[in-house]
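*Asks:* sequence plus the predicted model coming up.
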Amino acid sequence: MTQQVKAERVRLNRDRVLLAAVELADTIGIDGLSMRRLAQELHVVPMALYKHVSDKEDLLDGMVEVIIREIDPPQANAEWKTAVRYRVLAARRALQRHAWARQAIESRTKPTTAVLDYQESFAGLFLSGKFSPDLAHHAMHALGGRMWGFTQELFDSSASQPAEAAPQPDPEAQAAMFAQMAQRYPNIVTIATATPHDPDSVVGHGCDDQFEFEFALDVLLDGFDRLHREGWSSAEAKRRRD
């Protein structure tokens, strides 16, 4: 038994820790997940995990990265609407395999490289579809959580909490940050800098909350109106899909 435990410890790495955490969360949820509980699952002492993840927040960041890797890559050579729809539904399939994933994604306060890479590819779908950066910016806001395969529930208790005011960024520091980001995330930077910003926004740092809310509402209402005029029915839509 001792030799088996030692062998397990030798093979431990970050990927194995993250995959084990995902499997454990699938069983007990992330509220029940702890470093101690994960260590028991891997047959190691808790301190052994800290060589691969710094704390539970780092663990959750890594678990979100695992989920992102499960999302099918964008379709090659597809027109923008098909590509966006495919990407959203692929994300939804990934999240449906892990009931805790939405909670983990919504709890992240700082975007990781994997999250930014995903958003970069998503922004690129709109820009490659010849959207103006301004329209792409607002389209991304209108999609909101749908980008990740979920929608925010009405009167979600977490959404009702007032957002903590973020410190005002220094203009020179912000310009330098965008210049650095543009090297890896040109689509994100193109969209983020396309529209004047409100520093007190909660939907996205510097974005106009009321405008984004009304934009998404109008997009949905326009779509409802088009379907109404076309005599749309869910039965017919499902028949065509099948």
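*Replies:* Structure's in. What do you need?
*Asks:* C-alpha from now on. contacts and neighbour counts both.
*Replies:* Noted.
*Asks:* biggest helix in the protein by residues?
*Replies:* helix 209-229 (DSSP state H).
*Asks:* in addition, the following structure is provided for comparison:
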Amino acid sequence: MSTRRTELSRDRIVATALDLLDAEGEEALSMRRLADALGVAPMSIYHYVSDKDDLRGAVIERVLAEVRPPEPGEPWVATAKRMATSFRAAALDHPAAIRLLLTRPPATAAGSRWQDVRGALRADGLDEEEALRAFR
């Protein structure tokens, strides 16, 4: 009996991790659970992501890629509105991933941007949970 090798890539790993987050929440995001969903051995995932933090960061970056970036020459008000609207749509589509961004920001550009926003919200007197709600 021959076994078919499952084609594995960083993109497929991140997409499957996001699917798990969307369907089952953060508790489901373990390397073992992800490997089961991919049909591979857990250690094979580490050829594509260095650790769970790297995986979380990649998932968050994928979700934030859904936020529409500024367009050249667009007025800032239109940019802010469009970006806020598209972020809200991403947050509604992927609430567990957004919660990861807000509660455990990765060491990525996305994580750094959230830390800046979080700092501003906290400086205005919001506690951690209020900052999370305001950001959503």
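*Replies:* Here it is on my side, so go on. Note that this is a predicted model, so its numbers are computed, not measured.
*Asks:* which is the next helix or strand following the longest helix of structure 1?
*Replies:* helix 234-241 (DSSP states H and E).
*Asks:* gap between that following helix and the chain center?
*Replies:* Distance, stretch centre to chain centre, for helix 234-241 of structure 1: 29 Å (CA atoms, centre = their mean, to the nearest Å).
*Asks:* quick one: map residue 108 of structure 1 onto structure 2.
*Replies:* Under the alignment defined by TM-score structural alignment, residue 108 of structure 1 is paired with residue 104 of structure 2.
*Asks:* I'd like to know how far that match sits from residue 52 of structure 2.
*Replies:* 12 Å (CA to CA, to the nearest Å).
*Asks:* could you find the closest non-adjacent residue to residue 32 of structure 2?
*Replies:* residue 42 (5.4 Å; CA to CA, 6 or more residues apart in numbering).
*Asks:* so who does the aligned partner of that neighbour in structure 1 touch?
*Replies:* Superposed on structure 1 with TM-score structural alignment, residue 42 of structure 2 falls opposite residue 46. When contacts are counted by CA atoms under 8 Å, 6 or more residues apart in numbering, residue 46 of structure 1 touches 35, 36, 38, 39, 40.
*Asks:* separation between residue 46 of structure 1 and residue 25 of structure 1?
*Replies:* Taken as CA to CA, the span from residue 46 of structure 1 to residue 25 of structure 1 is 17 Å.
*Asks:* do residue 97 of structure 1 as well
*Replies:* 11 Å.
*Asks:* the more surrounded of those two?
*Replies:* Set residue 97 of structure 1 next to residue 25 and count neighbours by other CA atoms under 10 Å: residue 25 wins out with 21 against 12.
*Asks:* name the nearest residue to the more buried one, ignoring sequence neighbours.
*Replies:* Nearest to residue 25 of structure 1 is residue 33, by CA to CA, 6+ apart, at 6.3 Å.
*Asks:* what do we get in structure 2 for that neighbour?
*Replies:* Aligned partner of residue 33 of structure 1 by TM-score structural alignment: residue 29.
*Asks:* residue 23 is in contact with that match, correct?
*Replies:* No: checked against CA atoms under 8 Å, the pair residue 29 of structure 2 and residue 23 is beyond contact range at 10.5 Å.
*Asks:* the more surrounded of those two?
*Replies:* Between residue 29 of structure 2 and residue 23, counting by other CA under 10 Å, residue 29 is the more crowded of the two (19 against 12).
*Asks:* which residues touch that one?
*Replies:* 17, 20, 21.
*Asks:* my guess is the first one contacts residue 59. True?
*Replies:* Yes: using CA under 8 Å, residue 17 of structure 2 makes contact with residue 59 at a distance of 7.1 Å.
*Asks:* buried residues, the helix or strand containing residue 115 of structure 2. List them.
*Replies:* Using DSSP H and E, residue 115 of structure 2 sits in helix 109-123. By neighbour count on 16 or more other CA atoms under 10 Å, the buried set for helix 109-123 of structure 2 is 110, 111, 114, 115, 118, 121.
*Asks:* isn't the fourth one up against residue 105?
*Replies:* If I follow you right, that is residue 115 of structure 2. Yes: between residue 115 of structure 2 and residue 105 a contact is recorded at 7.4 Å, counting by CA under 8 Å.
*Asks:* now do the strands in structure 2.
*Replies:* Assigned strands in structure 2: none (criterion: DSSP state E).
*Asks:* now the buried residues of helix 109-123 of structure 2 in a markdown table, with distance to residue 99 of structure 2?
*Replies:* Shown next, in a markdown table, are those (distance: CA to CA, whole Å):
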| residue | distance to residue 99 of structure 2 |
| --- | --- |
| 110 | 13 |
| 111 | 12 |
| 114 | 11 |
| 115 | 13 |
| 118 | 13 |
| 121 | 16 |
